[in-house]
Structure formats: C-alpha cells, structure tokens
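>>> All I have is the shape, not the residue letters:
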C-alpha cells in the first residue's frame, strides 16, 4: 500500500484516469508530482487538490512525453528538487484509429514514444531508487487492447501489448523486493481518448475514470499482480480471446472498434 506522506508521480494527470489517480491518491494523503502537457488543466487540478487537502504537497511539471528526451529531463528536475519518488503511475498515452497505411508516420512515432518509450525510460530511472529503499511501486496503465491485435488500431494495441508484457516481466523480477509492480488494463473508459482519435466507437459500456483508477489502486494495495483488468465484462472478453483462432480474434476485434457511421445532416 502507498503510505500517507509518501510521493507519487502521475503522468497524463490533467484529465481522465490520470486525474482520478491524482484525486484518489491525494485523498490518502499522498504527495503528488503531476505531469502532463496542459499546464492550465494541471494548475486547476492542483488548486482543487490543495483546497481539499491543505497539507498536501503538489508539484506540477509540464512535459510532452512523446518527445524522446522528456523522461530524462523530468527525472533530472526531480533529482534537483530532492523529491523521493515512492510510486510511479505511468498513465500517459494516446491511440489512433485508422488503417496503418493512412497513418501519419510522425504521429505513429509519437504514439510509440509516449505509450512505450517514455514509460520505460521513467521506470528505468525511478525503479532503482525504490528497489534500494525496499519499498514503493510502479503502476503502468495498459489496456484490454493488449490482449489481441486490432486492425485499424494496430499501433495502439501493439504498444499496449508491450506495456503489459514489460510490466508483467518487471513484476517477476521484483518479487520479494518490497516494491510492487502492476499493469492496469481498462476497457473503454469515458476519457479524452476517443476525442483524440477523432472517431466515435465503443459507445456502450464505457467505465468511468474514477472506477478504473479505484480498481488499479485497490489491486496495487492488495499486492495483486502482475496485472488486473477493470470490470467483469472486460475480464471475460480479455480471457475469452485466448480460445479464439487468431484470424477470428482479429475479425472480432476489428468489429468491436468499428467507428460509428455518421448520420447525414
């Protein structure tokens, strides 16, 4: 369990699941380092948290983690401020929804860097200190997209499969160290994710960011590992893919994320 008075770094904290991680950790008395690109949203969240929890320490760091050098620059700033990081929540990420041949190659590179590269880089820089102290943990946000390839979301699904595999391997490496490692795999959630893709899909059964963050923190508290899927229906779907032939799995996955048809004006 993350203790009162400890410090958690949360990436992608300006909205959605990341914001809910920040709110729920703040309610536990956990000091925060909030990271996102949108300084206005981060500052607004900080003001709200400090009003609700007057003794809470909150540090805001704006950064674009789709830039390869961002993780190193952030950890240098953390070192300079003397902050000891007890928990890292790698939540920042985005997805695209197109045939791969129609994707902007530069956007694909940013997606991989944010979803995978910076997640690994931050973990690589902050995990050694946790292991040396024998406490703390890393919670990486993957997705139910990690459990199967998804045509029209090829890069996103592959990036989340990487996150899941990487995190589960770290869990195996850190067992018995006092450091907890967990991959949280949400299904469709009411966040800005769909706005960023520019497509409307998976409109039914979306979970709330509050629920998803709560599932992640409860699993982290319990030492559950190496991964947890939020929601019974999502767990059944994620496990069910194991029993489908690969071709049928991809056809089903593509149908599941098919963009809604727009109605003529």
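Yep, it's here. Owing to the predicted nature of the structure, the values given are computational and were not obtained by experimental measurement.

>>> Please make it C-alpha for all contacts and neighbour counts, starting now.
Will do.

>>> give me the element residue 83 is part of.
Here residue 83 sits in a region with no helix or strand, counting by DSSP states H and E.

>>> so what's it up against?
residue 7 (C-alpha atoms under 8 Å, 6 or more residues apart in numbering).

>>> go on, residue 147?
161, 238, 241.

>>> Of those - the most surrounded one?
In terms of neighbours by other C-alpha atoms under 10 Å, the contacts of residue 147 top out with residue 161 at 21 neighbours.

>>> Isn't it up against residue 146?
Yes. Using C-alpha atoms under 8 Å, residue 161 makes contact with residue 146 at a distance of 3.9 Å.

>>> Look up how far residue 228 lies from residue 183.
For residue 183, the distance to residue 228 equals 6 Å [C-alpha to C-alpha, to the nearest Å].

>>> I meant to write residue 253 there.
In this view, residue 253 and residue 228 are 20 Å apart by C-alpha to C-alpha.

>>> So which of residue 183 and residue 228 has more stuff around it?
The neighbour count for residue 183 versus residue 228, taken as other C-alpha under 10 Å, is higher for residue 183 (30 against 21).

>>> Following element in sequence after the helix or strand where the more buried one lies, please.
Using DSSP H and E, residue 183 sits in strand 180-185. Using DSSP H and E, the helix or strand that follows strand 180-185 in sequence is helix 193-197.

>>> putting a second one here so we can go through both:
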C-alpha cells in the first residue's frame, strides 16, 4: 500500500485529507501537536478503512520536532508516497502589536516546516522516481493583504511550490500549492478572527477542498484554487493594479490582519 503523511492532521483540511487518503487505501502517518486527538483519528481510520496508521505528535514550530518529522519522510525503509503539508496558523492583530515570538512561530510553522519537510520528501521521492507533495497555501497568498504576515507566508509557499513543480517535471514527482479560500474549519476561531459577517457564498467545505485539490494534483496542475468563486477572484485579482488590489482587499476582507 502507498503511504501518506499529513501534518495538521487532526482538524479541518488536514483531517479531511486523512479521511480521504485512508479511504483510497493509503497507510497513514498522522502529524499534529495533540497526541490524544491523533490517537482518536488513528483508531477511526484503522477501524473504518483497514489501513495501518502511525501517529507522530510534533509541534512544527520546534526545530528538533520538525527534524524528527523530516527524518521520517526521508527514511528509505518506510517510504512516504504522498506528503500533505497542511499545518499552519494565522494571527489576529496588527504586525506591530504582535510579539516577535508569535511572528517567529508562525514563520516556523507556515514556512520553515514546509521548506524542511518538502526538502526531505522530494529528495527521497526523486530517488524512487515517484511521489506527490501538496503544500497548503491560501488564496491570501496571491494578494497584498494589509499587515498580514499570514498572507506573506502563504505567498512563499505558492512561489516555492510552483518553482519546484517546474523543476521536477519529468521526474515522476509532483508538487502542488493548494490555495483555498475561507473554509469551514477551526482555523479562524483559533486565530481569534471574527468571521460572522462573511457571506455564506464565500465559505468552502473541507471535503470539497480536498476533492478538488486531488483532482488538480492528478491532472498535473502546479496550483489548485478550489471553488468557482475563488477561481474568479484570483483571475480578476491578477489583472488589477497593486494599488487597486490593496484597496479592495482592505475594504472587503474580514479578519485581514
């Protein structure tokens, strides 16, 4: 059986990926901070889908714990065929009001972990001549969002993934940036963002995001933007001058910091 490793596996998009890939017959390596929730999900997947599930409790803001996950990805005796870099977090507050420690932890999880784990996975996958990496970014990564370090981290993930997708052409290894819009998960609540005023039409479901992203990955696309509304937003946004783009985002996007 192929094996998939998912970070941030216990909630939201990561949990949806874990359910979907296990249902497709992948053995799973589940990575998250909460050991109890990891065990609960592992038991559920093993019982429902008859797959092997390994749990790896790790805080990806910690260098040593990131290294442990990277070591698991690079282990030739237990190859990982699919990596889903899903772990990440946002913040609520202006850049100057947030502490350097919080900003550094966000950078470590949203950027350093994606870089380190992708590097470990791609090295092993190139040697085998096959493998898939999905780096979860955000529609926010396409826009200059006022004061948003989150958007800045996701812009990095998009650029890294697109560049790797191009350079790995013909190797059998695929890398894709997933760029969802607002998705019904725990993400916004954890970040302390007030989202009650966002129109219902802008909300996506995690299962929908995963379904569309896997179809795009298997079609060889370097970037996936689930949902017709967000495809249109990104397409139009790329045509707008930066000054106008900043004005529109600042006035219309809730929780933009």
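Received it, and whenever you're ready, just let me know what you need. Here the structure is a predicted model, which is why all the values come from computation and not from measurement.

>>> thinking again about what came up before, residues touching the strand holding residue 183 of the first structure, excluding its own?
By C-alpha under 8 Å, 6+ apart, strand 180-185 of the first structure touches 135-144, 146, 163-164, 167-168, 170-171, 174, 216, 219-220, 223-230.

>>> From these, list the buried ones, please.
135-144, 146, 163-164, 167-168, 170-171, 216, 219-220, 224-230 (16 or more other C-alpha atoms under 10 Å).

>>> follow-up on the earlier one: would you convert the contacts of residue 147 of the first structure into TSV that also reports distance to residue 36 of the first structure?
Below are these laid out as TSV (distance: C-alpha to C-alpha, whole Å):
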residue	distance to residue 36 of the first structure
161	23
238	29
241	33
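
>>> can you redo the residues you listed as a markdown table with secondary structure?
Conversion of the contacts of residue 147 of the first structure to a markdown table gives the following (DSSP: H, G, I helix; E, B strand; the rest coil):
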| residue | secondary structure |
| --- | --- |
| 161 | helix |
| 238 | helix |
| 241 | helix |
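
>>> aligned partner of residue 255 of the first structure in the second structure?
Alignment note (TM-score structural alignment): residue 255 of the first structure maps to residue 251 of the second structure.

>>> related to what we said a few turns ago, specify which member of the contacts of residue 147 of the first structure is nearest to residue 67 of the first structure.
Set against residue 67 of the first structure, the nearest of the contacts of residue 147 of the first structure by C-alpha to C-alpha is residue 161 (21.0 Å).

>>> what stretch of the first structure does stretch 23-36 of the second structure fall on?
Using TM-score structural alignment, the partner range for stretch 23-36 of the second structure is residues 27-40.

>>> With stretch 205-217 of the second structure instead?
So stretch 205-217 of the second structure sits over residues 208-220 in the first structure, by TM-score structural alignment.

>>> Which positions in the matching stretch come out as buried?
Result for stretch 208-220 of the first structure [16+ other C-alpha under 10 Å]: buried residues 208, 209, 210, 212, 213, 214, 215, 216, 217, 219, 220.

>>> And the closest residue to the second one other than its chain neighbours, how close does it get to residue 78 of the first structure?
Among residues not flanking residue 209 of the first structure along the chain, residue 17 sits closest, at 4.5 Å (C-alpha to C-alpha, 6 or more residues apart in numbering). In this structure, residue 17 of the first structure and residue 78 of the first structure are 23 Å apart, going by C-alpha to C-alpha.

>>> okay, the two: which has more neighbours?
residue 17 (26 against 18).

>>> Assess the claim that that one and residue 191 are in contact.
Yes. If you go by C-alpha under 8 Å, residue 17 of the first structure and residue 191 touch, sitting 7.3 Å apart.

>>> Between those two, which contacts overlap?
residue 209.

>>> Residue 178 of the second structure -> the first structure?
Using TM-score structural alignment, the partner of residue 178 of the second structure in the first structure is residue 184.

>>> Quick check: its match vs residue 166 of the first structure, distance?
12 Å.

>>> do residue 98 of the first structure as well
The gap separating residue 98 of the first structure from residue 166 of the first structure is 26 Å, by C-alpha to C-alpha.

>>> got it, and residue 104 of the first structure?
26 Å.

>>> For residue 234 of the first structure, which non-adjacent residue is closest in space?
Using C-alpha to C-alpha, 6+ apart, the nearest residue to residue 234 of the first structure is residue 187, at 6.1 Å.

>>> Just give me the neighbour total for that neighbour.
Residue 187 of the first structure has 23 neighbours, counted by other C-alpha under 10 Å.

>>> Then residue 100 of the second structure?
11.

>>> List the buried residues of stretch 249-257 of the second structure.
249, 250, 255, 256, 257.

>>> residues touching the second one, list them.
When the contact criterion is C-alpha under 8 Å, 6+ apart, the partners of residue 250 of the second structure are 145, 146, 256.

>>> Please say which of residue 98 and residue 166 of the first structure ends up with more neighbours.
Neighbour totals were compared for residue 98 of the first structure and residue 166, and residue 98 leads with 18 against 15 (other C-alpha under 10 Å).

>>> For the stretch 1-150 of the second structure, which segments are assigned as helices?
Secondary structure of the stretch 1-150 of the second structure (DSSP state H, counting those that start in this stretch): helices located at 12-23, 35-49, 63-74, 100-107, 113-128, 149-167.

>>> before we move on, the earlier item: go through the contacts of residue 250 of the second structure one by one and say which ones hold in the first structure.
Among the contacts of residue 250 of the second structure, the contacts conserved in the first structure (both residues aligned by TM-score structural alignment, their matches' C-alpha atoms under 8 Å) are 145, 146.
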